[in-house]
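Engineer: Provided below for reference: sequence and predicted model.
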Amino acid sequence: MNYLTDVQEIEVAIAQLAQAETLWLDTEVADYDTKKPRLSLIQILSNPHDITGDTVTVLDVLDSPPLANLFIAQIMQNPDITKVFHNANYDCRFLGKKTVKAVVCTLKMARDIPYYLLPLSHHNLATLTEYFCPAFSVDKSPQGSDWGQRPLSSEQLHYAALDVVYLAQVYQHLRKLHHKAHPDPKREDITALTLRYRQIEHQWGKLTTEYEHLRDRIKAAMISQNVTETNGFKLSPTTKTTRTIAFSQLAQAMEESQVDWDFPITLTKAIQEQIGAIIEELPIQEQVTQSQRLNIAEQSDEEMPF
């Protein structure tokens, strides 16, 4: 790890990093839980094959807006450099905000991958690292430490450096999964897709009915046995209030009030049926939209292609 605190050394490092095609980045922020958080560190990795953190550059920019602005101008606003973050929205708050270009967020990538390909309920960096790289031992305890103190501890610097190492590894795995989840539709094998759909449809139909049946039985049993919570299941009372009024009364109140009530009303099929022929005399505005709907014909067991 190359930990830089000298202004001139940081400026040279930024100029060198600006020549890279892809950078994996993270930040550490002091006073992050206050109204005035301060950017403390910028961690950068340009070699995705580094699994030890030896080539990570850590820039100490605490209370140094000129250095942060230089990094923003030469790196963050450079469209020729791909910048990879995890939860990029947070880091970009301190690194250029909406002026940044060519930013990739692994959190968004992970959330865009279906559960059956990435069976995780949480997509934080530690969880993704442990899933894709079980050999890594992720210690998140320094995350909440004081990043405004100087000097920083060796544990803090080690944690900061490894975060971008984990990020690079996670990104490479996510990119493969993302491509698998979102292939080019023009090259899809429709026959293979429909076959797989039919296989899953047959299994899903049975699982869905069993799932719903079990849920109904659990609910009924808990109510009958006066059990409010067990094994992650909890009964919660709900109250629904429906407010109705005769349309004639509403129209009269609207007419008598001084409020501008001129807003559009969507005429549902039920309302149109009640209005009847009067609708032909009204200045109706129509908005027509088109979309493609996939209709799936049911198949008997004899027709199942498996």
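Structural biologist: Looks like it came in fine.

Engineer: can we go C-alpha only for contacts and neighbour counts from here?
Structural biologist: OK.

Engineer: Tell me which stretches of the stretch 101-250 of the chain form helices.
Structural biologist: Remark: helices assigned in the stretch 101-250 of the chain by DSSP state H, counting those that start in this stretch are 106-111, 125-132, 154-181, 190-224, 247-256.

Engineer: what's the span of stretch 146-160, first residue to last?
Structural biologist: Across stretch 146-160, the terminal residues are separated by 13 Å (CA to CA, to the nearest Å).

Engineer: List the buried residues in it.
Structural biologist: By neighbour count with 16 or more other CA atoms under 10 Å, stretch 146-160 contains the buried residues D146, W147, G148, Q156, L157, Y159, A160.

Engineer: Next, W24: secondary structure please.
Structural biologist: Under DSSP: H, G, I helix; E, B strand; the rest coil, W24 falls in the strand class.

Engineer: what about it, neighbour count?
Structural biologist: 25 (other CA atoms under 10 Å).

Engineer: dump the residue contacts of it.
Structural biologist: I44, L45, S46, K83, V84, F85, V164, L167, A168 (CA atoms under 8 Å, 6 or more residues apart in numbering).

Engineer: Go through those residues and give me the one with the most neighbours.
Structural biologist: V164 (30 neighbours).

Engineer: got a list of what it touches?
Structural biologist: So V164 contacts W24, L25, D26, Q43, I44, L45, V56 (CA under 8 Å, 6+ apart).

Engineer: Work out the gap between stretch 294-306 and the centre of the chain.
Structural biologist: Distance of stretch 294-306 from the chain centroid (CA atoms, centre = their mean, to the nearest Å) equals 35 Å.

Engineer: If we go by neighbour counts, what in it is buried?
Structural biologist: Buried residues in stretch 294-306 (16+ other CA under 10 Å): none.

Engineer: next one: stretch 2-19
Structural biologist: Per 16+ other CA under 10 Å, stretch 2-19 contains these buried residues: N2, L4, I10, E11, A13, I14, L17, A18.

Engineer: Run through who's touching that stretch.
Structural biologist: Residues contacting stretch 2-19 (CA under 8 Å, 6+ apart): 46, 54-61, 67, 70-71, 74-75, 81.

Engineer: State whether A126 and V138 are indeed in contact, as I suppose.
Structural biologist: Yes. The criterion here is CA atoms under 8 Å, and A126 meets it with V138 at 6.4 Å.

Engineer: how much space between I271 and I284?
Structural biologist: Between I271 and I284 the distance is 13 Å, computed by CA to CA.

Engineer: same question, A253
Structural biologist: As defined by CA to CA, A253 lies at a distance of 23 Å from I284.

Engineer: So of the contacts of V164, which two are at opposite extremes in space?
Structural biologist: The distance between the two most remote of the contacts of V164 (CA to CA) is 10.9 Å, for D26 and V56.

Engineer: Return every residue with contacts to both of the two.
Structural biologist: In terms of CA under 8 Å, 6+ apart, D26 and V56 are both contacted by the residues Q43, I44, V164.

Engineer: And here is the other one:
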Amino acid sequence: MSYLTAPESIKAVIYQLSSAQTLWLDTEVADYKNKPRLSLIQVLTTPNEIKSDHLYLFDVLDQPELTTLFIENIMANPAIEKVFHNANYDLKFLGKKQSKNVTCTLVMAKKIPYYLLPVPNYQLKTLATQLGDFTNIDKQEQSSDWGQRPLTEKQLEYAQMDVVYLAQIHQCLLKLQPLAAPDPTTEDLNKLATRYQEIAHQWKQLDSEITHIQDRLKQAMKTQHVDQTDSFKLSSSQRKTLKTTFAQLSEFVQTQNLELDFPLTLTQALQKQLGETIQQLPTQEENTTVWRLIPKAKDHNSESEFPPF
């Protein structure tokens, strides 16, 4: 790991990195609750290496010219893929909409179905523990004082490891992507159907049990006047709906000389009430196709036990 503080050294590495294909990046911010100031930019150039010539920590605290140089040469360069976790946060300090070719592992992870990535949340620590060979990840330094100088050894180690975790997570998510979004032209239909039939009954049982338990919990907590337990908190919300008749609305619009013009969906019930007079009404027809997969019973004289979806 190279911790660089001299502006000329940082500039030299930024120019060197401008020809990279992929970079794994993170930032540390000072005074993030009040007046955020970019403190560090962490850069990893090779996902499986953490040697000094592959990992850099740029100390850019109160040196906006270095940040600008990084944005112009790295962030705005569409030829370089920039990988972050929760990229929206880091981009606040690194070019915002100027940034091109940005990959966010948080977004990637959320697109992976839960059964392929069963995690309670998508925090960096959680994903690193689940996907990588990392244990006992300490995030305590995340909220430390990144505006102090010199930075402590623990802070530098924390900053270094964040991009290491990030790169490993990214590599694992890339391997999961083909499983999450396979090519539909090459899918094995028989294999998919068999798997569906294997788990459909279990799913119906679990879904029914979860719904039943939720209803019982809510009813029991209300009856016993318990607001929260070790596992759940009971909350309620009021929904207010304003209703009026179409005739009253039409009359009100005319008397108030209001300009209201918006499309109305003519439901089957409305179409029936209008009858043949609907032909005199200017309408726009929208056609949509809804696809349903209906399981076929093996015995054609009986209904399938599996639900349509």
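Structural biologist: Arrived safely. Predicted, not measured: the structure shown is a model, and the values here were computed from it.

Engineer: Now the TM-score, please.
Structural biologist: The TM-score (TM-score structural alignment, normalised by the length of structure 1) is 0.89; 303 aligned residues with a CA RMSD of 2.5 Å.

Engineer: Show me the buried residues of stretch 2-19 of structure 1 that map onto helices.
Structural biologist: In this view, the buried residues of stretch 2-19 of structure 1 that belong to helices under DSSP state H are I10, E11, A13, I14, L17.

Engineer: which pair in the contacts of W24 of structure 1 spans the largest distance?
Structural biologist: Pairwise over the contacts of W24 of structure 1, using CA to CA, the maximum falls at S46 and F85, 12.7 Å.

Engineer: and the gap between L207 of structure 1 and I200 of structure 1?
Structural biologist: Distance from L207 of structure 1 to I200 of structure 1, by CA to CA: 10 Å.

Engineer: before we move on, what about T129 of structure 1?
Structural biologist: 30 Å.

Engineer: With neighbour numbers in mind, choose between those two.
Structural biologist: Set side by side, T129 of structure 1 and I200 show more neighbours around T129, with 24 against 11, by other CA under 10 Å.

Engineer: tell me the contacts of the more buried one?
Structural biologist: Contacts of T129 of structure 1 (CA under 8 Å, 6+ apart): F136, V138, Y166, L167, Q169, V170.

Engineer: hmm, back to that, what about the helices of the stretch 101-250 of structure 1, which gets the closest to K97 of structure 1?
Structural biologist: helix 106-111 (17.0 Å).

Engineer: so what does that closest one touch, helix or strand wise?
Structural biologist: Under the contact criterion of 3 or more CA pairs under 8 Å, 6 or more residues apart in numbering; DSSP states H and E, helix 106-111 of structure 1 touches helix 154-181.

Engineer: tilt between the helix it packs on and helix 125-132?
Structural biologist: Orientation check (axes from the mean of the first three to the mean of the last three CA atoms, to 10 degrees): helix 154-181 of structure 1 against helix 125-132 gives 60 degrees.

Engineer: Measure the mean distance from helix 154-181 of structure 1 to structure 2 post-superposition.
Structural biologist: Mean deviation of helix 154-181 of structure 1 relative to structure 2 after superposition (mean CA distance after the TM-score superposition for structure 1): 1.1 Å.

Engineer: In structure 2, what range does that helix match?
Structural biologist: Using TM-score structural alignment, helix 154-181 of structure 1 corresponds to residues 153-180 of structure 2.

Engineer: quick check, distance from stretch 79-96 of structure 1 to the centre of its chain.
Structural biologist: With CA atoms, centre = their mean, you get 15 Å for stretch 79-96 of structure 1.

Engineer: Could I get the buried residue list for that stretch?
Structural biologist: 81-88, 91-92, 94-96.

Engineer: got the contact list for it?
Structural biologist: 18, 20-27, 39, 68-69, 71-72, 75-77, 97-98, 100-108, 125, 167.

Engineer: Ok, stretch 261-272 of structure 2 next?
Structural biologist: I278.

Engineer: Try it again at 10 Å.
Structural biologist: Contacting residues not belonging to stretch 261-272 of structure 2 are listed as Q273, L274, G275, T277, I278, T283, Q284 [CA atoms under 10 Å, 6 or more residues apart in numbering].

Engineer: ok, the fourth one - contacts?
Structural biologist: By CA under 10 Å, 6+ apart, T277 of structure 2 lies in contact with Q271.

Engineer: Tell me the secondary structure of it, please.
Structural biologist: Under three-state DSSP, T277 of structure 2 comes out as helix.

Engineer: Which residue lies closest in space to N47 of structure 1, excluding its sequence neighbours?
Structural biologist: In space, and not counting its chain neighbours, N47 of structure 1 is closest to T55: 7.2 Å by CA to CA, 6 or more residues apart in numbering.

Engineer: Three-state assignment for the one you found, please.
Structural biologist: Quick answer, by three-state DSSP: T55 of structure 1 is coil.

Engineer: Tell me, how many residues neighbour it?
Structural biologist: So T55 of structure 1, with other CA under 10 Å, has 18 neighbours.

Engineer: check contacts around it.
Structural biologist: Counting by CA under 10 Å, 6+ apart, the residues that T55 of structure 1 touches are M1, N2, I44, L45, S46, N47, P48, H49, A161, V165.

Engineer: How much space separates it from L120 of structure 1?
Structural biologist: 30 Å.

Engineer: Over to R93 of structure 1?
Structural biologist: Where L120 of structure 1 is concerned, R93 of structure 1 sits at a distance of 27 Å (CA to CA).

Engineer: Kindly report the same for E280 of structure 1.
Structural biologist: 54 Å.

Engineer: Neighbour count: these two, which is higher?
Structural biologist: Taking neighbours as other CA under 10 Å, E280 of structure 1 and L120 compare with L120 leading, 15 against 9.

Engineer: Looking for the alignment partner of that one in structure 2.
Structural biologist: In structure 2, L120 of structure 1 lands on V119 (TM-score structural alignment).

Engineer: and its match, what does it touch?
Structural biologist: So V119 of structure 2 contacts A109, T126, L127, T129, Q130, L131 (CA under 10 Å, 6+ apart).

Engineer: now, among those residues, which is nearest to A180 of structure 2?
Structural biologist: For the contacts of V119 of structure 2, the nearest to A180 of structure 2 is A109 (10.3 Å; CA to CA).

Engineer: Is the closest one in contact with L173, as I believe?
Structural biologist: Yes. Here A109 of structure 2 reaches L173: they are 6.8 Å apart, a contact under CA atoms under 10 Å.

Engineer: Could you tell me which residues touch both of those two?
Structural biologist: The overlap between the contact sets of A109 of structure 2 and L173 (CA under 10 Å, 6+ apart) consists of L117, L127.
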